[in-house]
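**Q** Any chance you could fold what I've pasted below:
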Amino acid sequence: MKDPEDKLPLLVVPDSKGRIRIWSELLKMPYINDILVLCSRSTPTEYLDFLDERYIDYLVVGYQQVDLENALEELNTKFRVKRVRVDSGGILNGVLLRAGMVDEVHLLIHPELVGGTTTNSIFQAPDLDDDEVPIKLYLESMEKIKDDIIYLQYRILDGMFKL
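**A** Below is the predicted model of the structure:
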């Protein structure tokens, strides 16, 4: 780890399959303190060696894939992380939401329309079962920012409850 007193955020990236290889480029980002890769026991040894050779810290949490709940507990225990901001694609967003691991959702709505049927959603998850209800949100704030972009901040009211 770099300077523990540095207030810049720790970039935490789940990569149990060992696909990300651009760590040297990510380390150049001026708005992060350091990087921590979340791996699982199924992560290839070759990839863990790759990370070691580049002095990239990693944490093994989970068996076939990263155990996100355990990872958050470890981040709190080992690194005193109290707040996590997730900038990701729809799959990780969906997993975290369905697991009840999200307190707030912040969205930027850009005034552009793409269309199509294969574009990823910002929250991807399996369809709801018959006894499940959608996650309820409460709008905390709304702001129009530059270039007609709308910033929305929602608080999660409740998890996805079964009826």
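**Q** C-alpha from now on. contacts and neighbour counts both.
**A** Fine.
**Q** so what's L75 closest to, chain neighbours aside?
**A** Distances taken as Cα to Cα, 6 or more residues apart in numbering put V81 closest to L75, at 5.5 Å, once the chain neighbours are dropped.
**Q** pretty sure that neighbour is touching L11, no?
**A** No. With contacts counted by Cα atoms under 8 Å, V81 stays clear of L11, the gap being 11.4 Å.
**Q** Before we compare anything, build this one as well:
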Amino acid sequence: MLPKVIIYNAVSLDGRTTGFNADSELYYELASRLKVDAVLMGSETVLTGFEARPFHGCPEDEEDFKPREVDPADERPILVVPDSRGQVRIWSKVREMPYIRDILVLCSRSTPQEYLDFLDERYVKYMIIGYEKVDLGFALEELNTQFGVKSVRVDSGGILNGVLIREGLVDEVHVLIHPELVGGTSPSSIYQAPDLESDDATIPVFLMDLEKLKNDTLLLKYRIFK
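**A** Next up, the predicted model:
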């Protein structure tokens, strides 16, 4: 069975995901209300958040090469990161994030053995799901079966969002709209996917809730018709 999947993003009034003064404190305060079992984050988002380069490591100490016990009573979500190419090498920094209890990396059969060894040496959990790339649908099912994950918040960029939406894996989309106009021509959207060939292929949604927050910021919650 698939868990409930909620895409959650902050944008400007014109739908941009970068270039505006995002209220990060409000963003994470609202995120904590969702009470999910897992947070799904793209590898590019992880690297951007830590200002790290792909395939580059960070300073480590002896503790990074020891197993870490996870308190079964810890109700924080696990962080799930698809990374079949092995780009993220800064797991010691990622582990310091205060709102996660553990990490799970999603790999595929094409993931280099060298990267799997890298994860093993640092006791970073991983699953091999898919062949050339991570099979996200199967991964979500396994999260439910193996880890009891019933709900997932997607905290990522438009590319991962686009794959999830096009594959019909998303139940809700929550958008935090900031009262700023950015403009520009660079791709910056919460939903990036190949252009549609017909208007009939659009995905209908309906508004579940609208909340006006501080400084004229709006939180819109939509359910996706499946």
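**Q** which position in structure 2 aligns with the residue nearest to L75 of structure 1?
**A** The equivalent of V81 of structure 1 in structure 2 is V149 (alignment by TM-score structural alignment).
**Q** which SSE is that match in?
**A** Using DSSP states H and E, V149 of structure 2 sits in no helix or strand.
**Q** isn't it right up against A38?
**A** Yes. In this structure V149 of structure 2 lies within contact range of A38 using Cα under 8 Å: 6.6 Å.
**Q** Looking at these two, which is more packed in?
**A** Each of V149 of structure 2 and A38 has its neighbours counted (other Cα atoms under 10 Å); A38 has more, 27 against 20.
**Q** List the contacts of that one.
**A** With Cα atoms under 8 Å, 6 or more residues apart in numbering as the criterion, the residues that contact A38 of structure 2 are 77-80, 149, 151-153.
**Q** top of those by neighbour count?
**A** Within these, most neighbours by other Cα under 10 Å means V152, with 28 neighbours.
**Q** Help me confirm that it is found in a helix?
**A** No. Counting by DSSP: H, G, I helix; E, B strand; the rest coil, one finds V152 of structure 2 to be strand, located in no helix.
**Q** how close does it sit to E44 of structure 2?
**A** Between V152 of structure 2 and E44 of structure 2 the distance is 18 Å, computed by Cα to Cα, to the nearest Å.
**Q** so where do the strands sit in structure 2?
**A** 4-12, 38-40, 78-82, 102-107, 125-128, 151-154, 172-178, 205-212, 218-224 (DSSP state E).
**Q** how about the fourth one, aligned to which bit of structure 1?
**A** Right, the one you point to is strand 102-107 of structure 2. Per TM-score structural alignment, the counterpart of strand 102-107 of structure 2 in structure 1 is residues 34-39.
**Q** Surely V13 of structure 1 and L38 touch.
**A** Yes. Proximity of V13 of structure 1 to L38 meets the contact threshold set by Cα under 8 Å, at 5.8 Å.
**Q** How many neighbouring residues does G62 of structure 1 have?
**A** Under the neighbour criterion other Cα under 10 Å, G62 of structure 1 is assigned a count of 19.
**Q** And R98 of structure 1, by the same measure?
**A** Applying other Cα under 10 Å, we find 20 other residues in the vicinity of R98 of structure 1.
**Q** quick one: what's aligned to it in structure 2?
**A** Under the alignment defined by TM-score structural alignment, R98 of structure 1 is paired with R166 of structure 2.
**Q** Pull the contacting residues for that match.
**A** So R166 of structure 2 contacts A193 (Cα under 8 Å, 6+ apart).
**Q** how far away is it from I203 of structure 2?
**A** Computed as Cα to Cα, the R166 of structure 2 to I203 of structure 2 distance reads 9 Å.
**Q** And for the match of strand 102-107 of structure 2, what's in contact with it?
**A** Under the criterion Cα under 8 Å, 6+ apart, external residues in contact with stretch 34-39 of structure 1 comprise 1-2, 9-18, 27, 56-62, 65-66, 71.
**Q** which residues does the nearest residue to Q153 of structure 1 once chain neighbours are set aside contact?
**A** Spatial nearest neighbour of Q153 of structure 1, excluding adjacent residues (Cα to Cα, 6+ apart): H106 at 4.5 Å. Applying Cα under 8 Å, 6+ apart, we find H106 of structure 1 in contact with 151-154.
**Q** Nearest to P111 of structure 1, out of those: which one, please.
**A** Taking Cα to Cα as the measure, Y151 is the one of these closest to P111 of structure 1, at 11.6 Å.
**Q** how about the closest one, what's its partner in structure 2?
**A** Following TM-score structural alignment, the counterpart assigned to Y151 of structure 1 within structure 2 is L219.
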